[in-house]
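Undergrad: Sequence first, then the predicted structure, then my questions.
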Amino acid sequence: MIYWQSFSLINNSFQFFYVNNPPFFQELTAHLGERISVNADVLEAHGAGYSYHECMPPDAVVFPNTTEEVSGIVSICAKYGVPIIPFGAGTSIEGHVLALRGGICIDLREMNQVLEVNKDDMYVMVQAGVTRNQLDELLEGTGFFFPIGPGVNATLGGMASTRASGTNAVRYGTMKDNVLALTAVLPDGKIIKTGSKAKKSSAGYDLTRLLVGAEGTLGVITELTLKLHSEPETIYAAVCAFPTVEAAVATAIKTIQKGVPIAKIELLDAAMMRAINRYSSLDYEEVPTLFLEFHGAVAEVEAQILKVEVYAHSFGAAGFVWEKDEARRKRLWRARTDAAPSAMALRPGAKLMSTDVCVPISQLAKCIVDTQLDIEKMGIMAPILGHVGDGNFHLTILINPEYKEEFERAKALNERLVRRALAMGGTCTGEHGIGVGKLQYMALEHGSSLDMMRAIKHAIDPQNLMNPGKLLPEI
């Protein structure tokens, strides 16, 4: 019997914890003590994420320390039919953390222990609440690094849940390529371990990759075993300006097609270059620009540089600005990392609608150019940046959701972009995930494959308690 009931007050701006059956609250309190919050500010902080989506808070937030505590929370919720929303750092941008049906938010921030660093076998074991910055700091000076880095200080559990990637993906892959094993709590409270510390396996279904990218709809990831990579002997970075977006993208495409093992190759259009100049007090030329980075031994890095310079000049590049000094290189990439807040500073008070289609690289230039024409026609402010080495790019659409007509134009721009990408053989999301923001495109992209996804969801979560309303459109 389901006892849970959630209700909203004050124009749905936040929800209050309410349980018809007092034993639910008593059991949760007995399990966690005071690590439960129904404070209105805490609830609101857990109901938005980093996007334009309207805040939809949970009814309570809990703060477990261990996998066993998460198991107990989930078991109690399953008993009473209470929805569960896993929460990392709250940096997702597609509404992944919205409590669409109320329920309990499981905040994993206190599960932030690094459990093992194994240099011999090149892996690290962490709890899900460890952030990427925390891991970077721990690994500094060890000779190893973890390559996946989205533009925010996300938790590693959240990064796995959304199958995140970032600027290094063109060489090192995404989270799905760098998670060896997981510990997770299923919707009935059962604890499972998937994968192993071996580099490969052909034993059974790949449950690790099933959970990586599931957006918390199949269970709560509590621990991860991640691949480490050796720090390169040499790292060179560069900025290269181009006369047009087509020229910059053509250089990126040729670099990839010729097999240059470049670590990063990022595109910023003229509008985004203007934004980072203002935000970071820089003086780069405000034209389409590639940010590049090369990893490896000195001789091979210098050989890569010579090749890419030739390609760039053949497409009209104005010249390269190379950064070998570590401090200057980090300053360059800090400007790129700050692209989203830089864009938002162009329009103070605006909300961010960020797109992230990904297309085959041969289609990338046309996709971007056609999209720029749409931006101009619709009169929308939307600087572009992209991980163009793997065909992924973003519009940072700046909107005021209260202006209905503007909001509708922004949504129309996004829909045209997604349909264009799908028609080119691409995807509606390269790294942000579906959440609620891209639900409407799942059928268009996957067709009858959605039936199999729904069958998996129903088999694992028959009560539909795990992050309900996300990833899969309603049947």
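TA: Great, that's in hand. Note that the coordinates shown come from a computational prediction; the quantities given were computed from them, not determined experimentally.
Undergrad: only C-alpha atoms for contact and neighbour calcs from this point on.
TA: Noted.
Undergrad: By residue count, what's the longest helix in this structure?
TA: As assigned by DSSP state H, the longest helix anywhere in the chain is helix 404-423.
Undergrad: List of residues touching it?
TA: Counting by CA atoms under 8 Å, 6 or more residues apart in numbering, helix 404-423 makes contact with 355, 357-359, 367, 371, 374-375, 378, 380, 397, 399-401, 427-428, 441, 445, all of which sit outside it.
Undergrad: Second structure follows, compare the two:
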Amino acid sequence: MSVPSPTHRPLSGEVASLLSERAGSRFSQGDSIRLQHGRDESIHEPALPDGVLLAESTQEVAEVAALCHRHRVPMIAYGTGSSVEGQVLAIHGGLTISLAGMNRILAVHADDLDATVEAGVTRLQLNAALKGSGLFFPIDPGADASLGGMAATRASGTNAVRYGTMRDNVLGMTVVLADGRIIQTGGRARKSSAGYDLTRLLIGSEGTLGIITELTVKLHPIPEAMSAAVCVFADIDAAVKAVIQTIQLGVPVARVELLDALTLSAVNRHSHTALKELPTLFFEFHGSPAAVGEQAQTVQEIAGALGGQDFEWATRSEERSRLWQARHAAYFACLRLKPGCRAFPTDVCVPISRLAECIQRTNEDIAQVAIPIALFGHVGDGNFHLVVLVDPANPRDLQEAEWINERVVERALQMSGTCTGEHGIGIGKTRFMLREHGADAVAVMRAIKAALDPHDLLNPGKILPAG
């Protein structure tokens, strides 16, 4: 439900009339489209905007932002709605600006290994357009998210251990500010020392500082050879130690994912696979045929010394795709473990040397609750997820989920980690910001927000704690 704020005004009939004149049928206040854009994949209840605009261009976004700024109407940028911390919920009402229709690939500079796209372009769309070029865009959060949304949440995913996150793969952006001004951040050069790094400031700001409408992203050569492998372990601790030793030895794995036994059980049923239902590592290696072979042999030796068994290889692209599709479906597979449930997600990240201890102690907590909890994650960079399955109508489920979430976040912070490795803050983790960053750092964030958006119109109520 929308929460009134003294700095905001509802989307009035006057503003609605002006939006209708400008956009025609691309502006709507119908219940169905408002509901579609007032929810995401999070545990949070839908919060509907007063209206939805399907934007067509940067200029239109800028003109609409200026209109909303004059009338103090909140604005929420919307991509595909795949966020899991309530980032797109219109908790203060206002206008949702959907960028899904801004999905043109504006330029591909193959010689310079970059591409410029509109914010609504999805990662699969970009990679389909790059087919035959020998290049690809590596950031893979699982969902076919929009690149604008991925930049706004500083997304990463299974390839981050080798290729980094969106922070590392965005060169520049076109951004609309709260008052309708259009700014360009960064550029196409691979490095710059010219002034404040506004690109990095806006990446991860979750639409609270500006609306990203275009991005220039890095592309990478498709490796000459790729090989994937699955290896099972008797317990999670041994699997995590294998990952830690692999990273510490400097083996350049492209992906390394951990799935626990419960997750494997769900994946097998959902994806019709026959993987052993034991703690399992999924690996992928990229490079020349010789390098891939050497990497795989090293990892197999490390895993074998820690009890890893049944290395199964997938070298054909179809086999690899099926393997990783099963991994990407893990979240939705886990939802089917408890029909009618919702997922209460947690995704902490810790220094790699503390990962085994963090997961071990988390599993001790999981053993104390009755609700099903699946564990998987991008352990190559210290990031793991819990999918805590709850009945939203059951107070005990919610109490146990809150307890687990609090425990795992507090533990991560004590280990010099973070409350979120890739999901972002949204409304779900605002209470951890002071604990993670301290009052002075949060005050600086508030000052930046106030300087760029003094009337708190851009995605209000997200990231920063109240007060």
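TA: Right, received. Where do you want to start? All figures in this text were calculated on a predicted structure; none of them were measured in a lab.
Undergrad: quick one on the thing from earlier: so where is the helix or strand just after the longest helix of the first structure in the second structure?
TA: Once helix 404-423 of the first structure ends, the next helix or strand along the chain (criterion: DSSP states H and E) is helix 442-446. Residues 433-437 of the second structure are where helix 442-446 of the first structure aligns, taking TM-score structural alignment as the criterion.
Undergrad: quick revisit: filter the contacts of helix 404-423 of the first structure to the buried ones?
TA: Restricting the contacts of helix 404-423 of the first structure to buried positions leaves 355, 357-359, 367, 371, 374-375, 380, 397, 399-401, 427-428, 441, 445, with burial counted as 16 or more other CA atoms under 10 Å.
Undergrad: and the gap between the equivalent of Val348 of the second structure over in the first structure and Ala154 of the first structure?
TA: Aligned against the first structure by TM-score structural alignment, Val348 of the second structure finds its counterpart in Val357. Here the distance between Val357 of the first structure and Ala154 of the first structure works out to 21 Å (CA to CA, to the nearest Å).
Undergrad: Over to Val260 of the first structure?
TA: Here the distance between Val260 of the first structure and Ala154 of the first structure works out to 30 Å (CA to CA).
Undergrad: which one of those two has more residues nearby?
TA: Neighbours per residue, other CA atoms under 10 Å: of Val260 of the first structure and Ala154, the larger number sits with Ala154, 22 against 17.
Undergrad: Could you find the counterpart of that one in the second structure?
TA: When the structures are aligned by TM-score structural alignment, the residue of the second structure matched to Ala154 of the first structure is Ala145.
Undergrad: Surely its match touches Gly79?
TA: Yes. Counting by CA atoms under 8 Å, Ala145 of the second structure does reach Gly79; the two are 7.4 Å apart.
Undergrad: dump the residue contacts of Tyr205 of the first structure.
TA: Residues in contact with Tyr205 of the first structure (CA under 8 Å, 6+ apart): none are found.
Undergrad: Please identify the residue in the second structure that aligns with it.
TA: Checking TM-score structural alignment: Tyr205 of the first structure goes with Tyr196.
Undergrad: mean distance, the match of helix 442-446 of the first structure to its aligned residues in the first structure?
TA: Superposed on the first structure, stretch 433-437 of the second structure shows a mean distance of 0.3 Å to its aligned residues (mean CA distance after the TM-score superposition for the first structure).
Undergrad: Can you get me the centre-to-centre distance for that stretch and its chain?
TA: Centre-to-centre, stretch 433-437 of the second structure and its host chain are 20 Å apart (CA atoms, centre = their mean, to the nearest Å).
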